[in-house]
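**Q** Can you look at this prediction? I've put the sequence above it.
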Amino acid sequence: MMEMHSILKRMLVTEKSTIEKDEKNKYYFEVDSRANKIEIRKAAEKLLKVVVDDVHVINIKGKKKRMGRTMGKRKDWKKAVITLSPGNSIDIYGV
């Protein structure tokens, strides 16, 4: 079992996530790559004090980038889409 504070790394605030937050009560987070759906749900409920309806997890592959004449690669990471039950919300600017 992972430590709760290390599971949710940061909230992703983009144009798409803001629209989803307003219309469907969905919030996007960057999470630890070793965390599973159950751990993400428990961490969100305990740390953010909300009721979670659903969790979707997406593994994002790092892009290949050129640095001078050598090719490099950004790190792989995991994204979680957390759907909250009606009546719950997260203050995105206070997190």
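**A** Yep, it's here.

**Q** Only C-alpha atoms from now on, for both contacts and neighbour counts.
**A** OK.

**Q** The biggest helix by length in the chain: what's the following helix or strand?
**A** Taking DSSP state H as the assignment, the helix of the chain that covers the most residues is helix 37-48. Where DSSP states H and E defines the elements, the next helix or strand beyond helix 37-48 is strand 52-60.

**Q** Can you report how many residues lie near V51?
**A** 18 (other CA atoms under 10 Å).

**Q** A further structure is provided below for comparison with the first:
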Amino acid sequence: MNGIKNAVFTDKSIRLLGKNQYTFNVESGSTRTEIKQWVELFFGVKVIAMNSHRLPIKVKGRRVRSIKGHKKHYKRMIITLQPGYSIPPLRKKRKELELKNTK
């Protein structure tokens, strides 16, 4: 898949898995419709909503609004699936992380 770079596993993204929402880093040039089609074809699920945002750039430990010529080459997408659908490998990863955090 050319558009999706990787799945994201942060504290927030793990909480969102309980709401049937999955977080991915995608290429910045990808459109929402392309990402939706890729997710539906690759995982065999139905997408009902998508939210995206660009991560802020950090310079020497502080955030900067804009630096000319410096921007991330990806954006983050939060994808909500219809009830009854899930992405099994990511669900398994969530359980492993929860078990690790409880120890």
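**A** Everything's here; your move. Keep in mind the model is a prediction, meaning the values are calculated, not measured.

**Q** what's the TM between chain one and chain two?
**A** TM-score of the superposed chains, computed with TM-score structural alignment, normalised by the length of structure 1, equals 0.77; 82 aligned residues with a CA RMSD of 1.8 Å.

**Q** that older thread, show me what counts as buried in the longest helix of structure 1.
**A** For helix 37-48 of structure 1, the neighbour count (16 or more other CA atoms under 10 Å) marks E39, I40, R41, A43, A44 as buried.

**Q** now do stretch 44-63 of structure 2
**A** V45, K46, V47, M50.

**Q** Helices along structure 1, start to end?
**A** Going by DSSP H, structure 1 shows helices at 4-7, 15-24, 37-48.

**Q** Any chance of these in TSV with distance to K75 of structure 1 as columns?
**A** Below are the helices of structure 1 laid out as TSV (distance: least, CA to CA, whole Å):
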stretch	distance to K75 of structure 1
helix 4-7	17
helix 15-24	22
helix 37-48	20
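
**Q** Which one, of those, ends up nearest to R66 of structure 1?
**A** helix 15-24 (27.3 Å; CA to CA).

**Q** Name the surrounding residues that touch the closest one.
**A** Contact partners of helix 15-24 of structure 1, identified using CA atoms under 8 Å, 6 or more residues apart in numbering, comprise K26, Y27, Y28, T83.

**Q** what packs against the longest helix of structure 1?
**A** helix 4-7, strand 8-11, strand 52-60 (3 or more CA pairs under 8 Å, 6 or more residues apart in numbering; DSSP states H and E).

**Q** What is the burial count for the counterpart of R10 of structure 1 in structure 2?
**A** Using TM-score structural alignment, the equivalent of R10 of structure 1 in structure 2 is N6. N6 of structure 2 sits with 12 neighbouring residues when counted by other CA under 10 Å.

**Q** One more: K21 of structure 1?
**A** For K21 of structure 1, using other CA under 10 Å, the count is 20.
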